[in-house]
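# How does the following fold in three dimensions:
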Amino acid sequence: MANTQTYGFPIFAADWIPEETVRSKIDKDKANSEDGSESSSTTSSRSCIVLAGGGGDGNSGIPNVIVICRVDAETNSLLEQPVGRLVVTRLPYRMAVHPRGGGLVCALPESCKRFDWEDIMRPREGEELEEVINELEDVGQQLAMAFNQEGSVLAAGGEDGTLRVFEWPSMKTLLNESKAHTEVKNLTFSESGKFLVSLGPQLCRVWDVNASTAIASLSKEKDEVFASCRFSVDNAGDEVLYIAAKTGRGGSIITWDTTSWKRKHSKLLKNYSITAFNVSPDGKFLAFGTVEGDVLIISSTKMKTHQYVKKAHLGLVTALTFSPDSRCLVSVSFDSRAKLTVIEQKPETNGINWLVVFLLLVLLLVVSYDFLVVKGIIGKE
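The predicted structure is shown next:
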């Protein structure tokens, strides 16, 4: 299937490369290869994703790699042959793509390194292509990384529970909280960049980025275990915070008010064990990956299933990423597969039209009355 490709290594992280980067660097580089040119229509229909993962530090024989893969929007397919592939020494477990084309930051077992897109496209044998970030060297495994939308702030959350926030690219320290959580599982910036949310298993903390201080703590209830978090914007243009949690009955999605920082409502997804979570850029859809390899897409307004892809993967889903135009979703897994799912366009329904129902009932009564009169069952007055 063209919308599913196997790339030969367990995939831990995936994201879309900013369009301006694809146009100015990747497409320009490929234009001179092979036959010398690509048609502008074909080039403009393509996007790229970056995948990272590998076999780790063991002797599995599986390399640790970062790859760039084409996505053809005209045919809704992933291209089998990567257009860029870089082998790295340690496992790139997490990553953050700079939103303005400033490269890629990967979290390796002990440190974080930055990679240029050109180096992934054209690796030069014998050269050290990655750039060690001094402020994130020998800090242990980082479980979460995120840029704000402007690309001016980088946040990193460690396995040891430390939260670090820096200006980018100066790496001036804005926050260094050693006991933010028992471990930092996920990070997300608000649309405005004013807030940063850090997530631990039992507690979610909201930070004012400019003030470099925590302003709210959001606690779990009952048997919830927080797993992932994302900011988004609702239909009214207001910011909303989603937290995906695991419970004894399945996955749960909790919606939080970003003014009062109180729970608004929650939606239980029975029998689904959530391993990956994301929100579409337009805020209309939430996506979940499960331990069984399924992918579930639900409406953010009605909290009802929009699409269900059963057995999208052979094992648990490790990451999900929506395209910038919210038109499709890429899911990845330990099974070395990347799968492209196009979001189905379904007509909006606004519930039951009670006026139509009433008119139909009146018409039915009139027809029934005339029928009984004709049959002589009842007489005319």
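
# For the rest of this, base every contact and every neighbour count on C-alpha atoms.
Fine.

# Could you look up the next helix or strand downstream of the host helix or strand of residue 96?
For residue 96, the host element (DSSP states H and E) is strand 94-97. Stepping forward along the backbone from strand 94-97, the first helix or strand reached (DSSP H and E) is strand 104-107.

# Quick one: distance of that following strand to the chain centre.
16 Å (CA atoms, centre = their mean, to the nearest Å).

# neighbouring contacts of the strand holding residue 96?
12-17, 52, 103-108, 142-147 (CA atoms under 8 Å, 6 or more residues apart in numbering).

# make it 6 Å
Outside strand 94-97, the residues that touch it by CA atoms under 6 Å, 6 or more residues apart in numbering are 13, 104-107, 145-146.

# I have a second one here; can you model it like the first so I can compare?
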Amino acid sequence: MPKQKEGFQKFSSALYCASWPAGQYLFLGGGGGKRSSGIPNKLEVVHASKEQLSPPAASLPLGNDAPMRSALHPSGRSLLLAMGNGGLQRIEVRPQGSSPPDVSVEDDGLAEQIRGDAIVQCLRFSDDGRFVGMGFVDGSVQVLEWPSLRCLLHLKDQRGMRDALRDVDFSPAHRSRILAATAEDGTCALWHWERGEQVAVMELPPELKGGSFNRVRFARDGSMGFFTAVNCRGKGWLLHWAQTLSGDISLLSQRACGDIVTAFDISPSGHALAFGHSEGEVKIFATRKLTPLRRVKRAHTIFVTAITFSQDGEAVVSTSADATARVTLVVSPSGSGSGGSSKLSLKQMLHVSGKPPCVAGSKPVSLLRASAAITRRLLALWISLALAMHAWF
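Predicted coordinates:
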């Protein structure tokens, strides 16, 4: 159990996704997957402050499938859930003032429309709410118009990624026309999706050769840069890619942690980055110079599955497969960090072909022997962990 109790809350099942709209309540999704696990799948509605999480104020049952990823529309009125067995669930959110919002599954055909494709691994709304991008386990990428759900782009086979997707994001500075994606083979690619053109495949600097791109977020301050979380030789790094006036790519790198990154996000204002790693730690950095802001050791007992900012950027909520959630405050800079910067040409940084970087390894989960009285509970926990490990490592 984590030592620091501030902002900490234990739930009844593993948690895999989190979304924090404006207001007093946030959404946490999780469960045990198959009915045989004995652990229900549901969306929890939780009252949140900057220092405290309450027990669930309301819950929405989700049947025999666990939500693994979530994406909140900028309006706060729609929530998309990527389900573990494939397909999406669209949740309608109706605010109720100071009371918990009403949430219900919206039967608009979206689940069946997407279920015919591969399992959704990641999804993200554009900041203007007009588009939703999705990455699939087979390496394909889709962009849907919102709210019509009309498919505007479907890159598959040779036109998509070569492995299962890990993350996607739209560039606000390019009016959401540029889409970035990372995949499980460690690659990071950028598309001008309206043209269906892949414009770049990023390559890591020499000191991180053999590493893998894990997560990606574009800048939110109007600049054309973006940030990536990279795992290399069992350690996590943050990289800031920014285009200079001369047309070169300026790269700022910072070793962020001694374990691999499993969750990553940027604040709505673009001033801070937050991530969680494989040993349950949460860290927050300023985007400017990648300066460390906050570190919470043992925020969770096992790997962090999701992390997201409040709408004002003053706090983050993190979740874990250990069935815990925690609110962490963002504080003022406390040091200059130990990052390094370099300037490389576009030719050095952007590649359209070549062997992708290797994927950093992951640690297996081991189970202790248990008596017959607790075997079933341990088996249910193992199923939840296996489901999460497959999605995050």
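
# Of the contacts of strand 94-97 of structure 1, which count as buried by neighbour count?
Listed as buried from the contacts of strand 94-97 of structure 1 are 13, 104-107, 145-146; burial here means 16 or more other CA atoms under 10 Å.

# Can I get those in TSV including distance to residue 246 of structure 1?
Formatted as TSV, these follow (distance: CA to CA, whole Å):
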residue	distance to residue 246 of structure 1
13	21
104	30
105	28
106	27
107	25
145	21
146	22
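
# follow-up on the earlier one: closest to residue 179 of structure 1 among the contacts of strand 94-97 of structure 1?
residue 145 (17.0 Å; CA to CA).

# how far does stretch 172-180 of structure 2 sit from the chain's center?
18 Å.

# Compute the first-to-last residue distance for it.
12 Å (CA to CA, to the nearest Å).

# if I look at residue 233 of structure 1, how far off is residue 110 of structure 1?
Taking CA to CA, one finds residue 233 of structure 1 at 35 Å from residue 110 of structure 1.

# and what of residue 220 of structure 1?
In terms of CA to CA, residue 220 of structure 1 sits 30 Å off from residue 110 of structure 1.

# quick one: which of residue 233 and residue 110 of structure 1 has more around it?
residue 233 (18 against 14; other CA atoms under 10 Å).

# Could you pull out the helices in the stretch 251-381 of structure 1 for me?
354-374 (DSSP state H, counting those that start in this stretch).

# go on, structure 2?
110-115, 346-349, 372-392 (DSSP state H).

# mind checking which of these is nearest residue 23 of structure 2?
That would be helix 110-115 among these, by CA to CA, at 27.1 Å.

# In the stretch 201-350 of structure 1, mark out all the strands, start to finish.
Listed in chain order, the strands of the stretch 201-350 of structure 1 (DSSP state E, counting those that start in this stretch) span residues 203-208, 213-219, 225-233, 239-247, 250-257, 263-270, 274-279, 285-290, 295-299, 305-309, 317-322, 328-333, 337-342.

# just to revisit the earlier point, could you say which one of the helices of structure 2 comes nearest to residue 34 of structure 2?
Across the helices of structure 2, closest to residue 34 of structure 2 is helix 372-392 (CA to CA), at 8.7 Å.

# Which residue in structure 2 aligns with residue 330 of structure 1?
Under the alignment (TM-score structural alignment), residue 330 of structure 1 pairs with residue 317 in structure 2.

# on that earlier part again, out of the contacts of strand 94-97 of structure 1, which one sits closest to residue 81 of structure 1?
Proximity of the contacts of strand 94-97 of structure 1 to residue 81 of structure 1 (CA to CA) peaks at residue 13, which lies at 18.4 Å.

# show me what contacts the aligned residue in structure 2 for that closest one?
Correspondence of residue 13 of structure 1 to structure 2, assessed by TM-score structural alignment: residue 17. For residue 17 of structure 2, the contact set (CA under 6 Å, 6+ apart) comprises 28-29, 68-70, 306.

# rerun at 8 Å
Here residue 17 of structure 2 is in contact with 28-30, 67-70, 305-307, 319 (criterion: CA under 8 Å, 6+ apart).

# ok, now residue 92 of structure 2?
Residues near residue 92 of structure 2 by CA under 8 Å, 6+ apart: 77-79, 103-106.

# what's the answer for residue 297 of structure 1, then?
Going by CA under 8 Å, 6+ apart, residue 297 of structure 1 touches 285-288, 305-308.

# Can you find the partner of it in structure 2?
In structure 2, residue 297 of structure 1 lands on residue 284 (TM-score structural alignment).

# for residue 64 of structure 1, same thing?
When structure 2 is aligned by TM-score structural alignment, residue 64 of structure 1 is paired with residue 41.

# Kindly report the same for residue 112 of structure 1.
In structure 2, residue 112 of structure 1 lands on residue 88 (TM-score structural alignment).

# pretty sure that match contacts residue 115?
Yes. The pair residue 88 of structure 2 and residue 115 qualifies as a contact (CA atoms under 8 Å) at a distance of 7.3 Å.

# In terms of neighbours, single out the busier of those two.
Just comparing residue 88 of structure 2 and residue 115: by other CA under 10 Å the higher neighbour count belongs to residue 88, 23 against 16.

# dump the residue contacts of the more buried one.
Residue 88 of structure 2 makes contacts with 80-82, 110-111, 114-115, 120, as judged by CA under 8 Å, 6+ apart.

# Can you report how many residues neighbour residue 310 of structure 1?
So residue 310 of structure 1, with other CA under 10 Å, has 12 neighbours.

# Could you find the closest non-adjacent residue to it?
Counting by CA to CA, 6 or more residues apart in numbering, residue 294 is the residue found nearest to residue 310 of structure 1 once chain neighbours are left out, at 4.7 Å.

# Then residue 385 of structure 2?
Nearest residue to residue 385 of structure 2, sequence neighbours excluded (CA to CA, 6+ apart): residue 321, at 6.3 Å.

# quick one, what contacts the one you found?
So residue 321 of structure 2 contacts 13-16, 302-305, 384-385, 388 (CA under 8 Å, 6+ apart).

# on that earlier part again, pretty sure the match of residue 64 of structure 1 contacts residue 68?
No. Counting by CA under 8 Å, residue 41 of structure 2 does not reach residue 68; the two are 10.4 Å apart.

# higher neighbour count, those two?
residue 68 (28 against 25).

# Now do the same for that one: its match in structure 1.
In structure 1, residue 68 of structure 2 lands on residue 93 (TM-score structural alignment).
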